[in-house]
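*Asks:* no sequence for this one, just the structure:
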């Protein structure tokens, strides 16, 4: 009896589809199987397919400031099914000498820290690009500025969907006055990775590093001085595609709100502003209430408003509260796996996704 050979070669498209269903932590191991698999898993079409599948299972991302001035990252699914349940976190990576998240997009994180550059005597503000899934991190080129203190530089992370291009906007802040030295760093370019000056700017002073990039447009709060010398809060827009600034008209309530207590968020693809007039700097576990303003029409500068009243639970530092605006309901989930982390040293980012993109493939085309 003769045996029948059923070892037909598997089509590459089918291999890609199978591997894209694996968890991200196994992709690195699969790259070591053979040169063929390594080439497949480094292809741009595989990276984009894996990212597309990741968008269907978004996660919470926790950025926790540790005692050594570095950031540790944890992730967790954020779809609790019961009124009170627990969500388990997974440790991702630790990036030393960083202390602030400038933005997180498509699974990548831009961080700010302090380091000593080659040829310099004193430490200066520095940016780091990190992929917490692959545990890669790489310092970015030094910004063209003479400012050395970490709070003298503001940086924001962005992405242009039409060009599939990541960018960083940075600016320096003098002791007094508006921001200056606006510069852009573009990834995936044929040219040398370096900062470019942006000259068409609107006089303003960003209040914090916190911003949100939605469909290629960056939004962050800032203060401006009107002709009457009144200092008001505005929303500054920066189009990463055209690299132009603009300002959104805001409601009178927002003009009177302290800029330190306003946080921009992505609300179902629209710009949302979480605001409170309490002096907590940010909306956190001791906030009593906050308002959510949603930009319904950017052309007409129309906003909708929701007010949420909270209760304070001082003994519950590691819980996540889910408030459903349409149903007016609250779900509570206890966070497990972060018991050794102080609650006031963490920031939570929604809709984090895993990407297997290698950083060296992002910086150059």
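*Replies:* Sure, I can see it. In this text, all values refer to a predicted model and were calculated from it rather than measured experimentally.

*Asks:* only C-alpha atoms from now on, for both contacts and neighbour counts.
*Replies:* Will do.

*Asks:* so which residue is smack in the middle of the chain?
*Replies:* residue 104 (2.1 Å; C-alpha atoms, centre = their mean).

*Asks:* excluding its backbone neighbours, what's nearest that residue?
*Replies:* residue 110 (6.4 Å; C-alpha to C-alpha, 6 or more residues apart in numbering).

*Asks:* next, the one to line up against it:
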């Protein structure tokens, strides 16, 4: 099929010419899944250049944000293998079904890599478990950008991916920390801009506050800033991706944000505290970054919440409907066919709904020491870095 070429249609003794406008072709292509687009690149040179153009990549990303997915990763510790799946996020319109079908997106070919957090515009950051390598993956294009090796020198390494919407750049923040045995050593912070076409290098950035910390829990990228929790210090680190500046934010005295869940709540940093003994949940929202002002809302957990296995419940954020996603992973090798579940909690209706994630019952993926994580808000992105 030639692009926008006329086709002859015979009607009796007359012949008419009918064409498909290329603008309409672009509109149709933008609604297709990423895997289909990569097949259609071979249709013609024009299709290839169109699908790879910045205009189309941006258009496809905008459309993808309207159909977000769950990102699921399975890490097999014994074999040091990583598998990436994705599944649709459920909406209120899906009342006729109580399950979603997962799609196998890609394996991580390099052994020893583990996911550090959820996706940022469809990209995910992995760090080596037993090596000193950090890489950024795109499950849609299957592109892998390996960053320069780092030298921990006996320190614990944490890496997280951030995005600067102003300069349209992705950067990885790497933090090197000593354990409790080296109280005299402060953590060091390094930044690397992610690009496969330019020379990459780690840049050390200063910590003007001089605040020391030994461990990090979770991270969330919101509107050009990375947030992560500092263990047992009632502080949150804010890293501005564009300026590469570090800021420390105090958590409310009444909160219990140790091991809490960071979420993107209407474009602001939110944190969810659970009190299963009191059957309560508190949502904290950082209303003003500079003034470090927080607001809070308390919710009574529904009775169905008590049926969830508390030790296995993991929450990683909100889905596009504004509901809190709770993931119930399979962890017991004695139950090889035990299903995976996601549970969505509506803050305002104070109600829950649960769905099974199907398509992940392959026996080869159900091994001892398997570790499963689930993150909402993942999108397909056909951009190459």
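*Replies:* Cool, the structure landed. These numbers were taken from a predicted model, which means no experiment stands behind them.

*Asks:* TM between them?
*Replies:* Once superposed, the chains reach a TM-score of 0.80 (TM-score structural alignment, normalised by the length of the first structure), with 330 aligned residues with a C-alpha RMSD of 3.0 Å.

*Asks:* ok, back up a step: who's in contact with the aligned partner of the residue nearest to residue 104 of the first structure in the second structure?
*Replies:* Superposed on the second structure with TM-score structural alignment, residue 110 of the first structure falls opposite residue 125. Contacts for residue 125 of the second structure (C-alpha atoms under 8 Å, 6 or more residues apart in numbering) come out as 115-117, 119, 134-137, 159-161, 172.

*Asks:* give me the buried subset of these.
*Replies:* Among those, those buried by neighbour count (16 or more other C-alpha atoms under 10 Å) are 115-117, 119, 134-137, 159-161, 172.

*Asks:* next, give me the two most distant ones among the residues you listed.
*Replies:* 119 and 134 (14.9 Å; C-alpha to C-alpha).

*Asks:* tally of neighbours for residue 123 of the first structure?
*Replies:* 14 (other C-alpha atoms under 10 Å).

*Asks:* and the gap between it and residue 147 of the first structure?
*Replies:* 10 Å (C-alpha to C-alpha, to the nearest Å).

*Asks:* what are the boundaries of the strands in the stretch 101-250 of the first structure?
*Replies:* For the stretch 101-250 of the first structure, the strands defined by DSSP state E, counting those that start in this stretch cover 108-115, 124-131, 136-139, 153-160, 165-172, 180-186, 195-197, 205-206, 212-214, 217-225, 231-239, 244-248.

*Asks:* let me have these in CSV, extended by distance to residue 300 of the first structure.
*Replies:* Putting these into CSV (distance: least, C-alpha to C-alpha, whole Å) gives the following:
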stretch, distance to residue 300 of the first structure
strand 108-115, 32
strand 124-131, 36
strand 136-139, 41
strand 153-160, 24
strand 165-172, 26
strand 180-186, 28
strand 195-197, 31
strand 205-206, 24
strand 212-214, 18
strand 217-225, 17
strand 231-239, 15
strand 244-248, 10
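
*Asks:* I'd like to know which of those strands is closest to residue 33 of the first structure.
*Replies:* Nearest of the strands of the stretch 101-250 of the first structure (C-alpha to C-alpha): strand 136-139, 20.4 Å.

*Asks:* what does that closest one correspond to over in the second structure?
*Replies:* So strand 136-139 of the first structure sits over residues 143-146 in the second structure, by TM-score structural alignment.

*Asks:* show me what contacts residue 270 of the second structure?
*Replies:* 262-264, 283-286.

*Asks:* and the aligned partner of residue 52 of the second structure in the first structure, how close does it get to residue 212 of the first structure?
*Replies:* For residue 52 of the second structure, the aligned residue in the first structure is residue 42 (criterion: TM-score structural alignment). Plainly put, residue 42 of the first structure is 29 Å away from residue 212 of the first structure if you go by C-alpha to C-alpha.

*Asks:* who's more crowded, the two?
*Replies:* residue 212 (25 against 16).

*Asks:* so what does that one match up with in the second structure?
*Replies:* Match for residue 212 of the first structure (TM-score structural alignment): residue 220.
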